[in-house]
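S.K.: Have a look at this prediction, sequence included:
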Amino acid sequence: MKTRAIVGALCAVGLLSSGPMANAEDLEVLHWWTSGGESKAVGVLKDMMEKQGYVWKDFAVAGGAGSNAMKVLKARVLAGTPPTATQIKGVSIDEWAEEGVLANIDAATKGWDKEIPPAITKFLNYKGHYVAAPFWVHRLNWLYINKKLLDQVGGTPPTTWPEFFVLANKLKAAGIIPLAHGGQPWQDINLWEGVVLSKGADFYNKTIVDLDHGALTSATMIDVFDTVRKIASYFDPGTAGRSWNLSSAMVIQGKAAMQMMGDWAKGEFLAANLVAGKDYLCVPRPGTAKLFMFNSDSFMFFKKDGSDAATKGQVALAETITSKDFQHKAAYYKGAIPARSDVSMDGFDSCAQKSHDDFVAAIKDNALIPSLAHGMVQRDATLGAMRDVVTHFVNSNEDSKTAVQKLAQAAKVM
C-alpha cells in the first residue's frame, strides 16, 4: 500500500503511536463510532470484553466516514504496530487481506455459515478463511421525517420524487428547512446513490456494480443528476461540512423536516428519547420501497507476532461480537439490525422491525443492493473517483450532461 507519504504527517500531529506495542491480550480497537448511539454500542462491547478480563484500549478517530481512521490505520500497519482490530466494511477487507496482514479467526466462526446471510459472509472471507466479524446490517435508503412538521403542513410521506418536491415546497413556504444535509463527500454520494437506486435494481447494478458505460452516460443517469440538483435546492445555507449527526439533530429538534441517511441516524433519535411512528417517521426514500440498500460494519483482525492465527483475545472478541446478546444490544443502540438472522427482534422499534422484514424479503427477491458510498461495491480508487465527480456536481453549477461524462471516466479508475 502507498502509505509511506502519510506517516510523517501523522507523527507530526500526534496520531501515530510512538509507545510500545500493546500486550497480546490487550485489545486496541480502532474505529470511528463517536456519535451518541454509536458510542453506546461500542460501550456494550467494551464492557463485555472487560468482564472477560481483557484490557480495552479505545482508539477512536472521528470524521470523514472513516477516511481519517483509514489514514491512521495505514500508517500503523506500515510502522509494524497494527491495532488488535479495526472497524471496516465491504471490499476493503479483501484489499487488506491481499497485503498479508490479517489474522485467521476461523476458531471463532462456528455456526456462522448458518446464522449469517451469504450476502454478509462473502465480505468476511478471504481464500476460504474468516478474517473479519460482522456487527450489524444497516439500511441506507431511509428518509427520516419530523412528524410534527409533516402534520403542520398537512403533508404525507413521499413515495416518488414528484411527491417529495411537492412536500418540500410546502415546507419551504411555511418557513421550514425541507431537508437537512451534511455537505461532505460521502454524504453527497450517499444521497446520489439513493436517486440511482430509485431508477430500479437493474439500472443500479448496471451503473454502480457493472460500471456499464452505456448506462453511466444514459438519459436516465442525466435525469439522476437533474434530480440531485433539484434536491440540493432545498438545502439550508449551513450545509457545508456539516456532520451527519448534526443534520439528524436538526430533524430531532424541529429545525428541519427531513434527512436522507442510513439507519444509524435512528440511533440519534433513540438517544434523544424520540419514538418511531409518533415523533418521527422512517420510510424508504422515494422510488425505493421494495429495495434494500445495505452496508455491514465489521471488525477485521491483524496478525500479531507474525502468526497467521488470531490470538486468544482476538478470538474472544470475534466470538463476543457475534454472540446473540451483543448483536441484539449493539444493533438496538446503533439503529441497525443484527447481522445474525437468528437474533430476536423483540424490543426493537417499528423502524427496525420493518428494516428486518424488508431485509429478509430482499434476500428472497434478489433485491439486496450493496452501497457504493459505503465501500460495499467498488475499491477505494474507483469509489474515490466517482465520489469526487458527484460532490463536485453538488457543490457547483456543473450541468448534468458534463457530470455523466466525468462519471463514466471516473468509473474506469481501477
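M.R.: Everything's here; your move.

S.K.: drop to CA atoms for contacts and neighbour counts, all remaining ones
M.R.: Fine.

S.K.: Tell me how far Thr391 lies from Ala173.
M.R.: Thr391 is 28 Å from Ala173, where distance means CA to CA, to the nearest Å.

S.K.: Looking at these two, which has the bigger crowd around it?
M.R.: Neighbour count, other CA atoms under 10 Å: between Thr391 and Ala173, Thr391 has more, with 18 against 12.

S.K.: Output the contacting helices and strands for the helix or strand harbouring that one.
M.R.: Using DSSP states H and E, Thr391 sits in helix 380-394. For helix 380-394, the packing partners by 3 or more CA pairs under 8 Å, 6 or more residues apart in numbering; DSSP states H and E come out as helix 185-197, helix 219-232, helix 400-410.

S.K.: Tell me the buried residues in it?
M.R.: The neighbour-count check on helix 380-394 (16 or more other CA atoms under 10 Å) flags Thr382, Leu383, Gly384, Ala385, Met386, Arg387, Asp388, Val389, Val390, Thr391, Phe393, Val394 as buried.

S.K.: Kindly reformat the residues you listed as JSON lines containing distance to Ala330.
M.R.: Shown next, in JSON lines, are the buried residues of helix 380-394 (distance: CA to CA, whole Å):
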{"residue": "Thr382", "distance to Ala330": "31"}
{"residue": "Leu383", "distance to Ala330": "28"}
{"residue": "Gly384", "distance to Ala330": "30"}
{"residue": "Ala385", "distance to Ala330": "33"}
{"residue": "Met386", "distance to Ala330": "32"}
{"residue": "Arg387", "distance to Ala330": "30"}
{"residue": "Asp388", "distance to Ala330": "33"}
{"residue": "Val389", "distance to Ala330": "35"}
{"residue": "Val390", "distance to Ala330": "32"}
{"residue": "Thr391", "distance to Ala330": "32"}
{"residue": "Phe393", "distance to Ala330": "36"}
{"residue": "Val394", "distance to Ala330": "34"}
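
S.K.: Of those, just say which sits nearest to Thr322.
M.R.: Nearest to Thr322 among the buried residues of helix 380-394, counting by CA to CA, is Leu383 at 28.9 Å.

S.K.: could you measure the closest one against Val377, distance?
M.R.: Plainly put, Leu383 is 8 Å away from Val377 if you go by CA to CA.

S.K.: What of Ile369?
M.R.: In this view, Ile369 and Val377 are 9 Å apart by CA to CA.

S.K.: ok, and here's another one to check against it:
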Amino acid sequence: MKLTTKLLGLTALVGATQAQAVEMEVMHWWTSGGEAAAVAKFAEALNNNTEHTWVDGAIAGGGDVARPVMVSRIIGGDPPAAFQFNHGRQAEELIEAGLLLDLTDVAEAEGWEDIVNPPSLLDACTVDGRVYCAPVNIHSWQWLWLSNDAYEQAGVEVPTNWEEFVAAAPALREAGITPLAMGGQSWQQSGAFGVMAIALAGEEAWLAVNQDKDAEVARGEDYTRVFQAFADARDLADGLDVQDWNQATNAVIEGTAGGQIMGDWAQGEFAVAGMTAGEDYTCLPGLGNTAVLSTGGDAFYFPVTGDPEIEAAQKELAALLLSPEVQVAFNSAKGSLPIRGDVDLTTVNDCTTRGLELLAGDNVLPDGNLLLTQDTITQTNDLMTEFFNSDMSVEDVQEQYAQIIENAN
C-alpha cells in the first residue's frame, strides 16, 4: 500500500475531528550534517503526504541544551506541536502533570504493539497502560569507529578490539595522529564510559549496577578495570581540542584521529562525507570485546494544546513517523536501526547490517536512559567529565561513582 493511500485512513484515529492544515513546529537537537539530512526525511514525509507543514525547531548543542528549552516552552504555555526526547524516563514529570498527549488510540489503530521491536521501546513510551510517545529508531552507543586511513598512515593493522586499540596508540602518536577523538561535552565522556563498562566489565556487572543499583559491584574489581581503561582513554584523547561530537567524528573522517567511541548516529556523518563502511572506516560493536547493542534511541512526544485541529495533526504525524517508508528513509540517513522489522533494509551498509544481526540474535541490553533517572544521569555526566578533564585518581572516581549508584532510584 502506498504511503499516501495509507494516510487517507489516518483521520479515523481522531474520531469525528477532521485534521485541518496545521503549521507544526517540531523541536529537536539534530543539527549536524548527518542529523539534518535524516530529520529532513521526516519533514519531507509530512509536507508531501499531508496538508500540514513541518516548521523546523532545531536547537543546537545537544540534548542537555535542548531539553530545558523544550520543557520551559511546554510548562510556560507555548508548546511546540511535537518534540524529540530520548527513549526513557526524561518525560515522566511532564506526563504526570498531564501536559503530554495520550497516543494510545494511534498505537492501537496502527498496531504498534505488534511492530515495535524490541518491545522495551514501546514500554518506555507507556505509563499506566497509556502510550505517550512515538518511538522512531534504535540507537546504540556501543560502537568504536576507526579511521582505516589513520592506521595505514601509522603502518599498523586496524584494531579488532580495545586492547589492540590501546596497543596501536604509540604508532599513531608517532605519525602525528591523536589515538582517540573525544568531544568536550559531558554526555560524550559519560557515554564513552558506559560503552566501556559493558565491553570490559561485562553485561552481568553492568546490569547489576544500572538496573539493580548495586553499589558494591560498582566498587568491585570489574569496575576498577573499567575505570583504569577510562584513565587510558583520557590519555589517548590528549591533543585533540574539539567540543561537539560531530567535530570529533570529523577528525576520524579526516584521519587526524584513530577512533571515536560514539553511538551509531556517527554513521550519518560518514555518509555525508561519502565514506564507505568496511573500506574507509571500520566499526567495532562493543569495542570488539562484547558485541551487544544498547537499545536506546529517540521518540517524539506531543504536548497537549487544547486545540482539536492541532491534536488531529499531531496524531497524524505520530502515525506517519512509524510508517514503513518513513522508517527506512529516516534510519538509513541517521545511521540508526528502524523500530519495525517488517521493512526492506537491503540497501543498508555493512555496519548497519552488523547491528541488525545483533538485534536479530537478541544480543541487546536496555539503554541506561531506560534504567536511570535524569538526575542520576546528570550526576554521572558531571563526574565523568570532571575525571576526564583533571588528574582525579581511579580510586576517587570509582568511589564517587559508587556513591551515585548507591543513592540512585
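M.R.: Arrived safely. It should be emphasised that the depicted structure is a prediction, and the values quoted were computed from it without experimental measurement.

S.K.: Fetch the TM-score of the aligned pair.
M.R.: The TM-score (TM-score structural alignment, normalised by the length of structure 2) is 0.89; 383 aligned residues with a CA RMSD of 1.9 Å.

S.K.: which one of the helices and strands packed on helix 380-394 of structure 1 lies closest to Gln353 of structure 1?
M.R.: Gln353 of structure 1 lies closest to helix 185-197 among these, at 21.3 Å (CA to CA).

S.K.: Show me what the closest one is packed up against.
M.R.: When contacts are defined as 3+ CA pairs under 8 Å, 6+ apart, helix 185-197 of structure 1 packs onto helix 201-204, helix 219-232, strand 256-261, helix 380-394.

S.K.: Could you export the ones you listed as a markdown table, including distance to His213 of structure 1?
M.R.: Output for these, formatted as a markdown table (distance: least, CA to CA, whole Å):
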| stretch | distance to His213 of structure 1 |
| --- | --- |
| helix 201-204 | 12 |
| helix 219-232 | 11 |
| strand 256-261 | 28 |
| helix 380-394 | 13 |
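
S.K.: so which of these gets nearest Val137 of structure 1?
M.R.: When those are compared by CA to CA, strand 256-261 sits nearest Val137 of structure 1, at 14.1 Å.

S.K.: average gap between that closest one and structure 2?
M.R.: With mean CA distance after the TM-score superposition for structure 1, strand 256-261 of structure 1 departs from structure 2 by a mean of 1.1 Å once superposed.

S.K.: got a list of contacts for the very next helix or strand once past that strand?
M.R.: Where DSSP H and E defines the elements, the next helix or strand beyond strand 256-261 of structure 1 is helix 265-271. Residues from elsewhere that reach helix 265-271 of structure 1 (CA atoms under 8 Å, 6 or more residues apart in numbering): 35-38, 244-245, 248-249, 252, 275, 332-335.

S.K.: switch to 7 Å and redo it
M.R.: Gly36, Gly37, Asn245, Ser248, Ile252, Tyr333, Lys334, Gly335 (CA atoms under 7 Å, 6 or more residues apart in numbering).

S.K.: Pull out the buried residues from it.
M.R.: Under the neighbour-count criterion of 16+ other CA under 10 Å, helix 265-271 of structure 1 has Ala265, Lys266, Gly267, Glu268, Phe269, Leu270, Ala271 buried.

S.K.: And for stretch 219-232 of structure 1?
M.R.: Under the neighbour-count criterion of 16+ other CA under 10 Å, stretch 219-232 of structure 1 has Met221, Ile222, Asp223, Val224, Phe225, Thr227, Val228, Arg229, Ile231, Ala232 buried.

S.K.: In this structure Thr84 of structure 1 contacts Leu27, no?
M.R.: Yes. In this structure, Thr84 of structure 1 is within contact of Leu27 by CA atoms under 7 Å, at 5.6 Å.

S.K.: ok, these two, which is more surrounded?
M.R.: Counted by other CA under 10 Å, Thr84 of structure 1 and Leu27 do not tie: Thr84 has more neighbours, with 27 against 23.

S.K.: can you pull the contacts of the counterpart of that one in structure 2?
M.R.: Here Thr84 of structure 1 is matched to Ala81 in structure 2, going by TM-score structural alignment. Taking CA under 7 Å, 6+ apart, we find Ala81 of structure 2 in contact with Met24, Glu25, Val26, Phe302, Pro303, Gln314.

S.K.: which one of the helices and strands packed on helix 380-394 of structure 1 lies closest to Ser92 of structure 1?
M.R.: Here helix 185-197 is closest among those (CA to CA), at 15.8 Å.

S.K.: ok now the closest one, how far from the chain's centre?
M.R.: 12 Å (CA atoms, centre = their mean, to the nearest Å).

S.K.: residue ranges of the helices in the stretch 101-250 of structure 1, please?
M.R.: 112-115, 118-121, 147-152, 161-173, 185-197, 201-204, 213-216, 219-232, 244-252 (DSSP state H, counting those that start in this stretch).

S.K.: now the longest one: which residue numbers in structure 2?
M.R.: On the basis of TM-score structural alignment, helix 219-232 of structure 1 is assigned to residues 221-234 in structure 2.

S.K.: in the superposed pair, what's the mean gap between the matching stretch and structure 1?
M.R.: In the superposition with structure 1, the average deviation recorded for stretch 221-234 of structure 2 is 1.4 Å (mean CA distance after the TM-score superposition for structure 1).

S.K.: neighbours around Val364 of structure 2, how many?
M.R.: Val364 of structure 2 has 18 neighbours, counted by other CA under 10 Å.

S.K.: residues contacting it?
M.R.: Residues in contact with Val364 of structure 2 (CA under 7 Å, 6+ apart) are Val292, Leu293, Ser294, Thr295.
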